[in-house]
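Engineer: Give me a 3D structure for the following:
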Amino acid sequence: MKKYLIIFFVIPLLISCKKDIIATFEIHIENLDRYDESEHELYKLEIYRNNRIYKVLKSEFPYNLDRTIRIDSIKDGKYLFVYENIFGKQVKNEILVDASKNYKIRINPDRLDDKFKSSAFENMRNDEVKLIYKSSGCFHLQKDSITILNRGDYYFIKYDNGKLKKIDKKIIENFVDLENRIRNIPKERGCTTVDSFIFKFKSKSDTFYDGTCRINLVSTLTNYRKKIKL
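Structural biologist: Reported below is the predicted structural model:
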């Protein structure tokens, strides 16, 4: 009998000692690519808690959501942040809240999880890839190109005068990522500015157009080359 009485009194005591988790979300909307200086559009962010809708953050077009959003009084649970990236594809961030603290949530409109398997830059073997890119609109015209050469374990920038500049694999990884983004550009039109990209690789030529007015890869590539002096 005493055993049951002890259990009867101990269980409520343990329950009362359990503290409720009250956390905070600090949501930062920012670009994943640090060379992309565009403020990409994001009008809607859905938040789920334990597979049920918890909150929907919306803004009225043409205004984006605030770049920093704070949400207080967050209880424990599994949270899912769902939004559409600039490529028109759904992105999900999962966060487990299990402590009373500030959780920093990074939302990247330019994040792309899809991977193109037959990347020209990634599959170079003692060969070269030339990328010709152009941006044209009502009041501007910008055109340039870059050729990357592979020789064994080494990569080079090949200039028009035939000179070579050795580059590291981090630069190659950046161009692999760039190509992946280009090949995932949605086939939309309606923008007065159109970016075009031509890949020349092994006697083949692939051409892509960006008429979305929101991805801006030509300006990102131009900024990247300028910053690292490529």
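Engineer: From now on I want contacts and neighbour counts done on CA atoms only, so please keep to that.
Structural biologist: OK.
Engineer: can you give me the helices for the protein?
Structural biologist: Ranges of helices within the chain are 2-17, 169-183, 217-227, based on DSSP state H.
Engineer: to compare against the first, here's another:
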Amino acid sequence: MRVLGISGDPTGKSKVDTLVKTVLENSKYTDTEFISLRELNIGPCKGCFSCIKTNHCTVQDDWNSVESKVKEAEILILGVPTYYGAAFGINALTHSFLERWFSLRHKGIKLNLKKVILIIVSGGEHENTAITNLKTFFEIYHGVTDIEVIVSRGSIPCLVCGEGESCPISFAIEMYGEGLKITPDIMPSLEKQNDVIEKSKLILSK
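Structural biologist: Next up is the predicted model:
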């Protein structure tokens, strides 16, 4: 099995990267690869329809370096942070990457994908929007029905921006109450989520 791990984390410091790599490192399959979207320049679909006859996107950017890997992958591990999670579900970096899959579904789907593992990191407990939208993307548009989900609790921006204790629209205050003091013990570190780590280790190990 060819296993492709894709991280949509733009920072390189989040739980998304860690969990995608954890799944890959504990996989029983040896043909694996990790790709970070932050290291690539992949823009959105331009709607030009130049890909209709060839199933190849003509936009010149780093999509060209990953297109064949996406087509060859039999298992995809997709790690996604949920920026503006309640409204959009997934962040723009991941969205642009997935939009470019449009070129792979003319005259029959051009994928080998048999299974998708979604790793969703959400600070505001809005993971269901991302899960629903991504399942629609893979099931309806690309014919993949074997989908598993791992959800990790992340830090909402208001906990780390420096103004979360006093900002008039602080979601941290809404979550934790008035008089909030942001201390290390309320931060949702991955080390506190043993069930998530274990699931990531086991999901492809058997």
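Engineer: Superposing both, give me the TM-score.
Structural biologist: Overlay of the two chains. TM-score (TM-score structural alignment, normalised by the length of structure 2): 0.20; 68 aligned residues with a Cα RMSD of 5.1 Å.
Engineer: ok, back up a step: mind giving me a markdown table with the helices of structure 1 and columns for mean neighbour count?
Structural biologist: Rendered in a markdown table, the data for the helices of structure 1 read as follows (neighbours: other Cα atoms under 10 Å):
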| stretch | mean neighbour count |
| --- | --- |
| helix 2-17 | 10 |
| helix 169-183 | 17 |
| helix 217-227 | 17 |
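Engineer: Reformat the ones you listed as CSV; add distance to Ile53 of structure 1.
Structural biologist: Listed next are the helices of structure 1 as CSV, based on distance: least, Cα to Cα, whole Å:
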stretch, distance to Ile53 of structure 1
helix 2-17, 28
helix 169-183, 30
helix 217-227, 34
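Engineer: what about the closest residue to Lys44 of structure 1 other than its chain neighbours, neighbour count?
Structural biologist: Residue nearest to Lys44 of structure 1 in three dimensions, not counting chain neighbours: Lys58, with 4.6 Å by Cα to Cα, 6 or more residues apart in numbering. Residues near Lys58 of structure 1, counting by other Cα atoms under 10 Å, number 15.
Engineer: Next one: Lys58 of structure 1 from Thr222 of structure 1, what distance?
Structural biologist: 32 Å (Cα to Cα, to the nearest Å).
Engineer: so the nearest residue to Glu25 of structure 2 once chain neighbours are set aside is in which element?
Structural biologist: Among residues not flanking Glu25 of structure 2 along the chain, Lys201 sits closest, at 7.9 Å (Cα to Cα, 6+ apart). Following DSSP states H and E, one finds Lys201 of structure 2 within helix 194-202.
Engineer: Which parts of structure 1 are strands?
Structural biologist: 23-29, 44-49, 52-58, 68-74, 77-84, 90-97, 102-107, 128-136, 141-151, 154-158, 164-167, 194-201, 204-210 (DSSP state E).
Engineer: Now those strands in CSV, please, with extra columns for distance to Glu179 of structure 1.
Structural biologist: Listed next are the strands of structure 1 as CSV, based on distance: least, Cα to Cα, whole Å:
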stretch, distance to Glu179 of structure 1
strand 23-29, 24
strand 44-49, 27
strand 52-58, 31
strand 68-74, 30
strand 77-84, 20
strand 90-97, 20
strand 102-107, 22
strand 128-136, 9
strand 141-151, 13
strand 154-158, 16
strand 164-167, 18
strand 194-201, 9
strand 204-210, 10
